[in-house]
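In: need a structure here:
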Amino acid sequence: MQQLLAPIEQFLACSTPDSWIEKAKQPQNLTTLLIDHCNCELKAAQTAMFLVRKYAVDKASAEQLLLWAKPYEDFVYKKERDIERFLNRDVKKNDLIGELTCRTDFAQGQDLVNKMVRLIKEEFHHFEQVLAIMHSRGIDYENRRAGRYAKGMMKQVRTYEPAALIDKLIVGAFIEARSCERFAKLAPHLDDELNRFYVSLLRSEARHYQDYLALASDIAQDDISARVADFAATEAALISSEDSDFQFHSGAPIA
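Out: Down below sits the predicted model:
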């Protein structure tokens, strides 16, 4: 595990505050944590899908991606909340049926599609896993709005292309890296089921951060270290400073 986490700890400019871990491990906060985690998994899949649809594929393929996401979005936004039916639907529930056609005007389109489709599939699966754990514990799903962390990171994204895409990919890398770091720190303080589950997520989250960063570097075709350092400083400030809300990516709880 330490070998897996070492690059992430080097990438992030700060560690999760001990005060956040102390609050997160309290039994009365577990419901909030699981609901927000479930939301985060869906948002991660949606973000990756947006990047593929906007930048990499033709119109027909973009529509195909929306069909893939439809059961998840119906569950969340249309509130079709029959969990048993949702979790036990067709065996191909988490597969993108057919191939996507990349646009010809984006050189890195196929690489972005390959990396993001795998990420989407894994995040949808993680969403279902968290949802199943919640269901077994009598916790109902709730929609959650983006918190200070996500908004603070996205404020730094440039508004012109390809800089906007590069920045969005860097933001994705930090979100995935922070998730991985928090899973590792929190797992020892949770019950056996959640401990095993969070540890099982580490490898995929670590790869997601690497995929995002590799894509950003390839698309920039230049050194992105200065831009990564800017986002690292922003991310560390959001994580280290006091936060009135408690979420999976929130900052230090107000004393």
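
In: C-alpha only now, for contacts and for neighbours.
Out: Noted.

In: center of the chain, which residue is that?
Out: residue 44 (3.5 Å; CA atoms, centre = their mean).

In: how close does that residue get to residue 151?
Out: According to CA to CA, to the nearest Å, residue 44 stands 14 Å off from residue 151.

In: Could you do residue 125 as well?
Out: 25 Å.

In: next one: residue 113
Out: Residue 113 is 25 Å from residue 151, by CA to CA.

In: In terms of neighbours, single out the busier of these two.
Out: More crowded of residue 113 and residue 151, by other CA atoms under 10 Å: residue 113, with 22 against 10.

In: wait, doesn't that one sit right on residue 53?
Out: No - counting by CA atoms under 8 Å, residue 113 stays clear of residue 53, with 9.3 Å between them.

In: this one next, for a side-by-side:
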Amino acid sequence: MGKLIENYYLEPTKVKWLLSRTNDQWLKMAIANPIEVLVDHAHCERKAAGAAVQLMFRYLCEPGLAEVLSPLVREELEHFERVLNLLISRGEYLKPLPAPPYGALLAKAIRKDEPYRMLDSFLISGLIEARSHERMSLLAMHSPDPELSCLYSDLLESEARHFGIYWQLASERFNKETILLRIKDLAKIESGILAELHPEPRMHS
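Out: Got it, this is the predicted structure:
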């Protein structure tokens, strides 16, 4: 397990396409409030499943989409159940939490017209998975709670794979230059949103 140090940027937490790294203030706050982060994490898994279902219904007739997203939805719900069961085992429960504006602000960047709406939806979902991967890697390395460290370590592979799924969905439908130009724009927006947010014990704040 990693030790919390002043400059953990020397450790392997950089994730491709993210233009900024999570700061020490967020990490210290998350470690100091593990239950609140767990509750928020459960909500994030639930929302990730819901977002994928929404894409399946919006693009119901898109060849190959449902076949890829349906297993992803199941896996997100399995993660939700794992986090929920961990909360219950600690005498805690799922409760409403004020959501940081991260997701809502990112959603505003989605263009309204097709096919750009589809592309932006895939890429933003991928960026959220990438940010989740980065933050879970930090918690896996630095959490003083072995059970939580194990949880976050176990979820890293799937978070990275989920980014890859959304990237694949985009790559099968749009040319590489279009994708690269757009993800760079969206990554700037994502980084700017986090720079303006006051850190809270949330997965995305």
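
In: Fetch the TM-score of the aligned pair.
Out: For this chain pair, the superposition-based TM-score is 0.88 by TM-score structural alignment, normalised by the length of structure 2; 193 aligned residues with a CA RMSD of 1.9 Å.

In: rewinding a little: just the element for the residue nearest to the centre of structure 1, please.
Out: Assigned by DSSP states H and E, residue 44 of structure 1 belongs to helix 30-51.

In: What span of structure 2 is the helix or strand just after that helix aligned with?
Out: The element immediately downstream of helix 30-51 of structure 1 (helix or strand, assigned by DSSP H and E) is helix 59-77. On structure 2, no counterpart of helix 59-77 of structure 1 exists by TM-score structural alignment.

In: try stretch 194-207 of structure 1
Out: By TM-score structural alignment, stretch 194-207 of structure 1 lines up with residues 148-161 in structure 2.

In: how big is the offset of the matching stretch relative to structure 1?
Out: When structure 1 is overlaid, stretch 148-161 of structure 2 sits 0.6 Å from its aligned residues on average, using mean CA distance after the TM-score superposition for structure 1.

In: In that stretch, which residues are buried?
Out: For stretch 148-161 of structure 2, a neighbour-count test (16 or more other CA atoms under 10 Å) marks 148-149, 151-153, 155-156, 158-161 as buried.

In: do stretch 236-249 of structure 1 as well
Out: For stretch 236-249 of structure 1, by 16+ other CA under 10 Å, it's 236-240, 242-243, 246-249.

In: Please apply the same query to stretch 28-48 of structure 2.
Out: Buried residues in stretch 28-48 of structure 2, counting neighbours by 16+ other CA under 10 Å, are found at 28, 30-31, 34-48.

In: residue ranges of the helices in the stretch 151-255 of structure 1, please?
Out: 163-186, 192-220, 225-240 (DSSP state H, counting those that start in this stretch).

In: Same list, these, but as CSV with distance to residue 18 of structure 1 please.
Out: Shown next, in CSV, are the helices of the stretch 151-255 of structure 1 (distance: least, CA to CA, whole Å):
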stretch, distance to residue 18 of structure 1
helix 163-186, 10
helix 192-220, 18
helix 225-240, 10
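
In: of all the ones you listed, which gets the most neighbours per residue?
Out: A comparison of these by mean neighbour count, using mean count of other CA atoms under 10 Å, puts helix 163-186 on top with a mean of 22.
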